[in-house]
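Colleague: Here is my input, please return the structure:
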Amino acid sequence: MFKATKLLNQKHSENPKVEDREVKLATRPNHILEIVSSHFKNKFQDEKAEMISPFQGEPKPLEKPITPEKVRKSFNSLNNNKAPGEDEIHAELLKYGTTLLDQTIADIFNTTFNKHEKIDINGGVLIAIQIPGKRKVPRTICDL
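Modeller: So this is what the prediction gives:
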């Protein structure tokens, strides 16, 4: 038992081996990237999937509007020294922004959801996630 645990916990310095479709070992970093990217694209991207309309039904106000405090809490959870995404906005600009920025972002989100307007974030994705420790039932975006 102890030997098995020791073997499982050993650090393996060996790099993983990646083979192409002809079962030849890929050695060039770009070739490895291409093989791995293709593999996961095939696993997680469905080319035949039907696009879902972003907004359906009549617009109605949020039951609980997004507050500047929630926006600030979200900004404070960002990590420093990370490369910006496609929007070219560094996390530090949001994290150390003023209360005016918090209010402006909260207003944009509230207006967007109340009027069923699309948020254009240059190819990015806005994902609603469950707040840790909260009940596991469907909730509105304002609970984030």
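
Colleague: contacts, neighbours, all on C-alpha from now
Modeller: OK.

Colleague: how close does the residue nearest to Ile32 when sequence neighbours are not counted get to Asn42?
Modeller: In this structure, Ile32 finds its nearest non-sequential neighbour in Ala26, 5.9 Å apart by Cα to Cα, 6 or more residues apart in numbering. Using Cα to Cα, to the nearest Å, Ala26 is found at 19 Å from Asn42.

Colleague: Give me the buried positions along the host helix or strand of Leu7.
Modeller: Under the criterion of DSSP states H and E, Leu7 resides in helix 2-9. For helix 2-9, a neighbour-count test (16 or more other Cα atoms under 10 Å) marks nothing as buried.

Colleague: packing partners for that helix?
Modeller: The criterion is 3 or more Cα pairs under 8 Å, 6 or more residues apart in numbering; DSSP states H and E, and there are no helices or strands that helix 2-9 contacts.

Colleague: Surely Ile105 is in contact with Val71?
Modeller: Yes: contact criterion Cα atoms under 8 Å: Ile105 and Val71 qualify, at 7.3 Å.

Colleague: and after the host helix or strand of Ser38, which helix or strand comes next?
Modeller: Counting by DSSP H and E, the element that carries Ser38 is helix 29-44. Under the assignment DSSP H and E, the closest C-terminal helix or strand after helix 29-44 is helix 68-76.

Colleague: continuing past that following helix, what's the next helix or strand?
Modeller: Helix 68-76 is succeeded, C-terminally, by helix 91-95 (DSSP H and E).

Colleague: So which bits of that following helix are buried?
Modeller: Ala91, Glu92, Leu94, Lys95.

Colleague: this one as well, want them side by side:
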Amino acid sequence: MIAQGTCLLALDENNGGRLVGFVLAGAQFPEDVEQHRIGAEKMDQNTWGNTSRMLSKIEREANIFERFGVSKVLYSHITSVATSMRGRGLGSRLAATLMDVGRSKGFPAMVAYCTSFYSARQKEALGMQCVHSLAYADYKDAEGRPIFTPFAPHTMASTM
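Modeller: Coordinates of the predicted model:
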């Protein structure tokens, strides 16, 4: 992703250039959806494996490539902002800048899988639309127990 020129860093110039936020993003193509499913299914039964399987399920159900008739998207994988910098609009500025980067590189759409109420709300405020969601309470293990039980208001994982 770094080689694609689609990742961003936010540095605090008033604090010696300290890293205070970043976005990992990269190109995604239709064939990646099946590769993600296969990779996720091979992962261990731990938090990372469970998260990967859930995101793969959401990715398949959202069906972005067919839904929008596109052959590539800019996929915003992770956005992180230092705790000390939250609430100042830095995450929104990073996402808006990523949209600009995507446009300049010819991406017809940007996709983000938001696992937090706040990240989905942020993307919506930037003009993105929710095209699919999965309630955490509905994502269950083989015994019928929810795999993830985050505190409210984080009740859904959304494809934006």
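
Colleague: Quick TM-score on the pair, please.
Modeller: Once superposed, the chains reach a TM-score of 0.25 (TM-score structural alignment, normalised by the length of structure 1), with 67 aligned residues with a Cα RMSD of 5.4 Å.

Colleague: how big is the angle separating the helix or strand where Leu100 of structure 1 lies from helix 68-76?
Modeller: Element membership of Leu100 of structure 1, judged by DSSP H and E, is helix 99-115. Helix 99-115 of structure 1 runs at 110 degrees relative to helix 68-76, counting by axes from the mean of the first three to the mean of the last three Cα atoms, to 10 degrees.

Colleague: Give the buried residues for helix 99-115 of structure 1.
Modeller: Within helix 99-115 of structure 1, judged by 16+ other Cα under 10 Å, the buried ones are Leu101, Asp102, Gln103, Ile105, Ala106, Asp107, Phe109, Asn110, Thr111, Phe113, Asn114.

Colleague: again, but for stretch 73-84 of structure 2
Modeller: Those would be Val73, Leu74, Tyr75, Ser76, Thr79, Ser80, Val81, for stretch 73-84 of structure 2 by 16+ other Cα under 10 Å.

Colleague: sorry, back to before: pick out whichever of Ala26 and Asn42 of structure 1 has more residues nearby.
Modeller: More neighbours surround Ala26 than the other of Ala26 of structure 1 and Asn42, with 15 against 11 (other Cα atoms under 10 Å).

Colleague: Next one: the more buried one from Leu7 of structure 1, what distance?
Modeller: The value you get for Ala26 of structure 1 to Leu7 of structure 1, if Cα to Cα is used, is 28 Å.

Colleague: try Ile108 of structure 1
Modeller: 53 Å.

Colleague: Val71 of structure 1 now?
Modeller: In terms of Cα to Cα, Val71 of structure 1 sits 46 Å off from Leu7 of structure 1.

Colleague: swap in Glu19 of structure 1?
Modeller: Applying Cα to Cα to Glu19 of structure 1 and Leu7 of structure 1 gives a distance of 26 Å.

Colleague: Repeat that for Arg72 of structure 1.
Modeller: 45 Å.

Colleague: Ile105 of structure 1 too?
Modeller: 51 Å.

Colleague: can you list the buried residues of helix 91-95 of structure 1 in CSV and add distance to His31 of structure 1?
Modeller: Below are these laid out as CSV (distance: Cα to Cα, whole Å):
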residue, distance to His31 of structure 1
Ala91, 32
Glu92, 34
Leu94, 37
Lys95, 37
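
Colleague: out of the residues you listed, which one sits closest to Lys3 of structure 1?
Modeller: Ala91 (45.2 Å; Cα to Cα).

Colleague: and the gap between that closest one and Thr5 of structure 1?
Modeller: Taking Cα to Cα, one finds Ala91 of structure 1 at 40 Å from Thr5 of structure 1.

Colleague: Also Asn30 of structure 1?
Modeller: 36 Å.

Colleague: And Phe75 of structure 1, by the same measure?
Modeller: 41 Å.

Colleague: Phe109 of structure 1 now?
Modeller: Phe109 of structure 1 sits 50 Å away from Thr5 of structure 1, taking Cα to Cα as the criterion.

Colleague: Ala106 of structure 1 too?
Modeller: Applying Cα to Cα to Ala106 of structure 1 and Thr5 of structure 1 gives a distance of 50 Å.

Colleague: Same question for Phe44 of structure 1.
Modeller: 33 Å.

Colleague: Ok, Lys115 of structure 1 next?
Modeller: 57 Å.

Colleague: Appreciated, that's everything.
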